[in-house]
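Q: One predicted model, sequence on top.
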Amino acid sequence: MAFYEYNVLVFVVVVAGVAYLQHRRDRKAAAAKVQGQGQGQGHDSEAARATITAGNAVIWQFKKKFLPAYLLAFGSDWLQGPYIYTMYKDEKGLPEETVAHLFTTGFLAAAMSASFVGSLADRYGRRSACLFFCVAYGVSCFTVLFDSIFILFAGRILGGLSTTLLWSVVESWMVTEFHRQHLEEAGSLSDMFGIMTTLNGFVAILAGLFAQQIADFTKTQAAPFMAAVVLLILAFGFISSRWSENYGDSHNSNVDGLLPASEEKDKNGLQYIIQGRKHGQSSEDITERFGLDKRLWALCMTSSCFEGSMYLWIFFKFSALKLSHEAAGQESELPFGMIFAALMCAMMLGSLFFTYYSSLATSRWVVSPSRLLTITLFVASACFILPVLVHNEAVTFWSFCVFEICCGIYFPSIARLKEKMVEDGVRAKIYGILRIPLNIFVVLGLMTTKDGKSHPNSPSLLAGAKLS
């Protein structure tokens, strides 16, 4: 198993080196900004430095408020990642079709809940929705302690609901609060999204390694799920004590500086995407609005294909590696936690690249965000097709690593595009609606699942074709 350990070590060294170079570049950029503002203010560099320092302090306070809860919430999810498949399949001895049905149930629950949880969060508060997420996901984790198939399915239903909340409401709270405090005057949301993805990858690495250690120590794969409950309790404490509440247009009062409910407050998320919000009667406004609607539809289809393929890959990645491992004549067990850590290092590398690339706005080599996303999707599709054509454990693993690099670029890119296209008043509602076709995509993919050594190739080809 030295192969995977060496790969983790190489990734850690590369990511640390890139992070250090990024830090040095940021310091130089800050120094240049101080000097530039000082010249613009009659060489008053002290005043310029004070202005920039004050802005950085405000951003830093916002990060201290948001990032701990954000990372704890996602850390609880990452702890479950390496063992959720193998626990059902190996420890509980369930047939692969039953495991697929469990996963399908979770995604169906996510699709159904996506139609209303965002609206409820906008109406009753996104902070309250995040607190509910902590409770619901904690109960979902506890269900793995039981062998009853009914309890396991109930756990997947709660897990699907919780996943929708995690991927829609948490980010909605952050973006709206960022705008409410006018932090764009002191920092960039692109940088914020890049930092979120990078730190999320770092937490995922630690979670993968810790999940393997605690599972080996306790001799049960349910242990990482109990550790996730601890993180959810901590996240609940951070959110309840540090976050303020914010609402959408569907709330009936002017809360936290947001606009009061609009005349279209009862319009659901799907109607918003189809019809748009009326800005006026002129043809220019209507044309502009239809353009926005087209972009929302494109965003919806892009996120459905990429993230749907990613979830199918999550379901089959370990089984695909196991097949390649066995085909090479190896009988030892794969170190799932170590593999998970390597993949998360690759995702961090992608997010660091996005952060650096976003800072090169004035460079003639920089392409538009949509073009960068297109290139990322093309490379990601090749990562799925190659392991099907070349049956080799190392090739399969490295293809998966490159796909994770694409994930590190994709998530901050798509988050930035959503932030620009969706209004704060309906942000949680739209973010939830955008996940409906994603979950339907995954359900249709999982419906093709059955026992068999060659079958994991089919979802890989499906995912590659959809991304292309």
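A: Thanks, I have the structure now. What you see is a predicted model; the values in this text were computed from it and never measured. Residues are numbered from 1 along each chain as shown.
Q: use CA for all of it now, contacts and neighbours both
A: Noted.
Q: Helices of the stretch 351-468 of the chain, start to end?
A: 369-389, 393-421, 427-433, 436-446, 457-467 (DSSP state H, counting those that start in this stretch).
Q: Most tightly packed of those helices?
A: helix 427-433 (a mean of 29; mean count of other Cα atoms under 10 Å).
Q: and that one, what does it pack onto?
A: The contact analysis (3 or more Cα pairs under 8 Å, 6 or more residues apart in numbering; DSSP states H and E) places helix 427-433 against helix 117-124, helix 149-180, helix 269-275.
Q: Make TSV out of these and add distance to residue 337 and mean neighbour count.
A: As requested, the helices and strands packed on helix 427-433 are exported to TSV (distance: least, Cα to Cα, whole Å; neighbours: other Cα atoms under 10 Å):
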stretch	distance to residue 337	mean neighbour count
helix 117-124	33	25
helix 149-180	21	22
helix 269-275	39	17
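Q: These: which one's closest to residue 62?
A: helix 149-180 (8.2 Å; Cα to Cα).
Q: in stretch 297-307, what counts as buried?
A: For stretch 297-307, a neighbour-count test (16 or more other Cα atoms under 10 Å) marks 299, 300, 301, 302, 303, 304, 305, 306, 307 as buried.
Q: okay, now the one to match up with it:
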Amino acid sequence: MLFSAFEAWYIHEHVERHDFPAEWIPATFARAAFWNHVLAVVAGVAAEAVASWMGLGPVAPFVAAIPLLALSGALALHNWGENYDRQRAFSRTCAGGLRCLLSDRRVLLLGTIQALFESVIFIFVFLWTPVLDPHGAPLGIVFSSFMAASLLGSSLYRIATSKRYHLQPMHLLSLAVLIVVFSLFMLTFSTSPGQESPVESFIAFLLIELACGLYFPSMSFLRRKVIPETEQAGVLNWFRVPLHLLACLGLLVLHDSDRKTGTRNMFSICSAVMVMALLAVVGLFTVVRHDAELRVPSPTGEPYAPEL
């Protein structure tokens, strides 16, 4: 909900309130994504420093984050305005978003892909620590490595969609889903009880983060082209309903399972979910393959959703 609200809020501010050129939106999101990753890498190293190197314990990074969070909130309150000029009732926003979702097959398929892909990523966030922590991995450095891999993915996206290579976001979305499917299959074997391979698991996790770097700008580009600006908030919130339901269901299943076998089984389930996402990608590709609106006309940096 937070990420959906921010993206919809920014697009409205950019287009409606400040009347900036729409072509600037991708560059703005790309720059924000770059610094988001850089700060995430620094945050991971800082967390490892205060928790392990300084011996302050695992709670220390959370305590250290409090003043930064307060500062961010103060800056937002002081500098960001609210979109009060076109208020819509919550029920109308939801109803409009649902109509848009059901009336356009492209939107429905895009929402299916987002729900399946991002629910797996949500579950991955809870699984990587119990997989690597028993082997003594420095979790802060591991997190920084993940963010660096995601930054590499978003950089590859910009290179791939440049004038030299001119790949399309739809192609890169397909590639991202394929990479995650392959990585999850790797994890089902590397987390087998009694045959754990933390190095292979770590490589698979890096590939997942690399895929996220490709996925989020591709998805943001397609969402911006397919979903009308007036329905952005409603549609994005509907996208997140099945996303969170799937993620919660997966975590409940994991909670009721043995730790080792449960983790492996969850990766197997996630693999099946991602195969369904891949089928949805194929369906979307079939629908939009002749849609010139969904093609990148010139080399630009594309918007990037906030990091999970």
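A: Great, that's in hand. Just so you know, these numbers come straight off a predicted model, no measurement behind them.
Q: What would you report as the TM-score here?
A: With the length set by TM-score structural alignment, normalised by the length of the second structure, the two chains reach a TM-score of 0.78; 266 aligned residues with a Cα RMSD of 2.3 Å.
Q: Which among the helices of the stretch 351-468 of the first structure is found nearest to residue 274 of the first structure?
A: helix 427-433 (11.4 Å).
Q: List the contacts of that closest one.
A: 114-122, 126, 164-165, 168-169, 172-173, 248, 268-270, 272-273, 422 (Cα atoms under 8 Å, 6 or more residues apart in numbering).
Q: I'd like to know which of the helices and strands packed on helix 427-433 of the first structure is closest to residue 31 of the first structure.
A: Nearest of these (Cα to Cα): helix 149-180, 24.6 Å.
Q: Relative to the whole chain's centre, how far out is the closest one?
A: In terms of Cα atoms, centre = their mean, to the nearest Å, the centre of helix 149-180 of the first structure is found 11 Å from the chain centre.
Q: swap in stretch 438-454 of the first structure?
A: 21 Å.
Q: Stretch 189-203 of the first structure too?
A: 10 Å.
Q: Turn the helices of the stretch 351-468 of the first structure into TSV, including distance to residue 288 of the first structure.
A: Listed next are the helices of the stretch 351-468 of the first structure as TSV, based on distance: least, Cα to Cα, whole Å:
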stretch	distance to residue 288 of the first structure
helix 369-389	18
helix 393-421	12
helix 427-433	19
helix 436-446	25
helix 457-467	28
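Q: Mind checking these for the one nearest to residue 105 of the first structure?
A: helix 436-446 (8.2 Å).
Q: Identify the residues contacting residue 166 of the first structure.
A: 73, 74, 130, 133.
Q: Helices of the stretch 1-150 of the first structure, start to end?
A: 2-40, 45-80, 84-86, 96-114, 117-124, 126-142, 149-180.
Q: Can you say which of those is packed in most?
A: When the helices of the stretch 1-150 of the first structure are compared using mean count of other Cα under 10 Å, helix 117-124 is most buried, at a mean of 25.
Q: by how many degrees do that one and helix 149-180 diverge?
A: 50 degrees (axes from the mean of the first three to the mean of the last three Cα atoms, to 10 degrees).
Q: what span of the second structure lines up against helix 117-124 of the first structure?
A: Counting by TM-score structural alignment, helix 117-124 of the first structure pairs with no residue of the second structure.
Q: For the longest helix that the first structure contains, what is the distance to the chain centroid?
A: When the first structure is parsed with DSSP state H, its longest helix is helix 283-327. Relative to its parent chain, helix 283-327 of the first structure has a centroid offset of 12 Å by Cα atoms, centre = their mean.
Q: Report all helices and strands that it contacts.
A: By 3+ Cα pairs under 8 Å, 6+ apart, helix 283-327 of the first structure packs against helix 269-275, helix 393-421, helix 436-446, helix 457-467.
Q: Counterpart of residue 100 of the second structure over in the first structure?
A: Using TM-score structural alignment, residue 100 of the second structure sits opposite residue 276 in the first structure.
Q: Out of the helices of the stretch 351-468 of the first structure, which is closest to residue 101 of the first structure?
A: helix 436-446 (7.7 Å).
Q: Give me the residues contacting stretch 19-26 of the first structure.
A: Contacts for stretch 19-26 of the first structure (Cα under 8 Å, 6+ apart): 352, 356.
Q: Which residue numbers in the second structure does it align to?
A: So stretch 19-26 of the first structure sits over no part of the second structure, by TM-score structural alignment.
Q: ok so, going back, as a markdown table, the helices of the stretch 1-150 of the first structure with distance to residue 295 of the first structure would be great.
A: Compiled in a markdown table, the helices of the stretch 1-150 of the first structure are given as follows (distance: least, Cα to Cα, whole Å):
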| stretch | distance to residue 295 of the first structure |
| --- | --- |
| helix 2-40 | 32 |
| helix 45-80 | 28 |
| helix 84-86 | 35 |
| helix 96-114 | 20 |
| helix 117-124 | 20 |
| helix 126-142 | 25 |
| helix 149-180 | 19 |
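Q: nearest to residue 450 of the first structure, of these?
A: That would be helix 96-114 among the helices of the stretch 1-150 of the first structure, by Cα to Cα, at 5.2 Å.
Q: what residues does that closest one touch?
A: Looking at what lies outside helix 96-114 of the first structure - Cα under 8 Å, 6+ apart - the contacts are 85, 88-89, 152-153, 156-164, 432-433, 435-440, 442-443, 446-447, 449-451.
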